[in-house]
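**Q** Sequence and computational prediction follow.
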Amino acid sequence: MMGLADAVLVVHALLALFIVCGFVAIWLGSALGWKWVRQRLFRLVHLSAIVIVATLSLLGIACPLTTLEDWLRTGSLDGQGIAQGFIQRWVSRLLYYDLPGWVFTLLYVAFGLVVLLTWRLIPPANSARSKTTRQ
């Protein structure tokens, strides 16, 4: 099950990268005229991802991906006392920091609010408006 746990860890890291890099791409793409950063589906998925992270944190609910990974590695939900493999060691260093939980909650909520503000400042393209403009 270690291989599956490593896969969950990598998916978790990719999700975190999507949230952070997606935000950077929206601002950079807006400045450079990249049309894809205004696609509604991309923007909805991006906003939804950070809203889910912030909401779980505010409610004090552990990330389901972390919980699943711990269970796959140990058969328990605390993930304590297990030897780390290569993938776990390096990807975990990117994802997990030894800080109080409230710090993460504050960061997630603040980042979520900035992403929401970005939605307002760099709005996604309106599909209906785009179709009528092309005609």
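**A** Received it, and whenever you're ready, just let me know what you need.
**Q** CA atoms for contacts and neighbours, from now on please.
**A** OK.
**Q** who's in contact with V53?
**A** By CA atoms under 8 Å, 6 or more residues apart in numbering, the residues touching V53 are 63, 108.
**Q** would you list every one of the helices in the protein?
**A** Secondary structure of the chain, counting by DSSP state H: helices at 2-32, 40-58, 64-74, 86-95, 101-121, 127-134.
**Q** I'd like those helices written out as JSON lines, with distance to Q80 added.
**A** Supplementary listing: those in JSON lines, determined by distance: least, CA to CA, whole Å:
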{"stretch": "helix 2-32", "distance to Q80": "14"}
{"stretch": "helix 40-58", "distance to Q80": "21"}
{"stretch": "helix 64-74", "distance to Q80": "8"}
{"stretch": "helix 86-95", "distance to Q80": "13"}
{"stretch": "helix 101-121", "distance to Q80": "18"}
{"stretch": "helix 127-134", "distance to Q80": "49"}
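**Q** May I see the buried residues of stretch 70-90?
**A** By neighbour count, and taking 16 or more other CA atoms under 10 Å as the criterion, the buried residues in stretch 70-90 are 70-74, 79, 88.
**Q** do the same with stretch 96-115
**A** For stretch 96-115, burial by neighbour count (16+ other CA under 10 Å) applies to 105, 108-109, 111-113, 115.
**Q** need the residues you listed in CSV with distance to F18, can you?
**A** Compiled in CSV, the buried residues of stretch 96-115 are given as follows (distance: CA to CA, whole Å):
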residue, distance to F18
T105, 19
Y108, 14
V109, 17
F111, 13
G112, 13
L113, 17
V115, 13
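**Q** Take this one as well and set it beside the first:
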Amino acid sequence: MGTLPDTEDRPMVYRLIGDTALVLHLAFLAYVALGGFLAWYRPAAFWPHLACALYGLGITVIGWTCPLTTVENWARVNAGQAGLPPGGFIDHYLTGVVYPAEHLVAIQVAVGAVIALSWLGLALRLSRHRSARKDSGRIG
């Protein structure tokens, strides 16, 4: 109990880990791009979204390493598969596949604009909510 599967089953376990990292990558990217809209209904969700968006910005602009890329590379190599290229997850799965490589900067700007729009919408909703509460508290 508690041991790794037999040697011939190990590649399958590593492939499963790699595939799980891939799914988590996609979920993280979707959350970074669209998670700000969740805060429209749950304003406290803004803070985790801010942290994830800043981390995503650090990965994109500064070149921080994504831990999910590290896990996926480790798992794929141990499964006998090729790891991700030096450009990482986005270069391998999205750039040139979902959108043409020459549009990478435009995609990054568009994602940034969607995030900014979601945060602006949150600010407007909160402002209207505060105004409505002030107005309802006035007498006559």
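**A** Looks like it came in fine. On a predicted model such as this, the values are computed, not experimentally measured, just so you know.
**Q** picking that back up, looking at the buried residues of stretch 96-115 of structure 1, spot the one nearest G3 of structure 1.
**A** Out of the buried residues of stretch 96-115 of structure 1, the one with the shortest distance to G3 of structure 1 is Y108. That distance is 28.8 Å, counting by CA to CA.
**Q** for the residue nearest to that closest one when sequence neighbours are not counted, what are its contacts?
**A** Take Y108 of structure 1 and drop its neighbours on the chain: the residue closest to it by CA to CA, 6 or more residues apart in numbering is A54, 4.9 Å away. For A54 of structure 1, the set of contacting residues under the criterion of CA under 8 Å, 6+ apart consists of 105, 108-109, 112.
**Q** Make a markdown table from these and add distance to W119 of structure 1 to it.
**A** A markdown table is the format used below for the contacts of A54 of structure 1 (distance: CA to CA, whole Å):
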| residue | distance to W119 of structure 1 |
| --- | --- |
| T105 | 21 |
| Y108 | 16 |
| V109 | 15 |
| G112 | 11 |
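**Q** and of the residues you listed, the nearest to R43 of structure 1?
**A** For those, with R43 of structure 1 as the reference and CA to CA as the criterion, the closest is G112, at 12.7 Å.
**Q** was I right about the closest one contacting I50?
**A** Yes - when contacts are counted by CA atoms under 8 Å, G112 of structure 1 is listed as touching I50 (5.6 Å).
**Q** what's the counterpart of the residue nearest to Y108 of structure 1 in structure 2?
**A** Taking TM-score structural alignment as the alignment basis, one finds that A54 of structure 1 is matched in structure 2 by L57.
**Q** any idea how far V77 of structure 2 is from that match?
**A** Computed with CA to CA, to the nearest Å, the distance linking L57 of structure 2 and V77 of structure 2 is 27 Å.
**Q** same deal with L54 of structure 2?
**A** Distance from L54 of structure 2 to V77 of structure 2, counting by CA to CA: 29 Å.
**Q** do the same with E102 of structure 2
**A** E102 of structure 2 is 29 Å from V77 of structure 2, where distance means CA to CA.
**Q** repeat for S118 of structure 2
**A** S118 of structure 2 sits 38 Å away from V77 of structure 2, taking CA to CA as the criterion.
**Q** same deal with L124 of structure 2?
**A** For L124 of structure 2, the distance to V77 of structure 2 equals 48 Å [CA to CA].
**Q** Check A51 of structure 2 too.
**A** Relative to V77 of structure 2, A51 of structure 2 is positioned 30 Å away (CA to CA).
**Q** How about G88 of structure 2?
**A** If you go by CA to CA, the gap between G88 of structure 2 and V77 of structure 2 works out to 14 Å.
**Q** cool, G18 of structure 2 as well?
**A** With distances taken as CA to CA, G18 of structure 2 is found 9 Å from V77 of structure 2.
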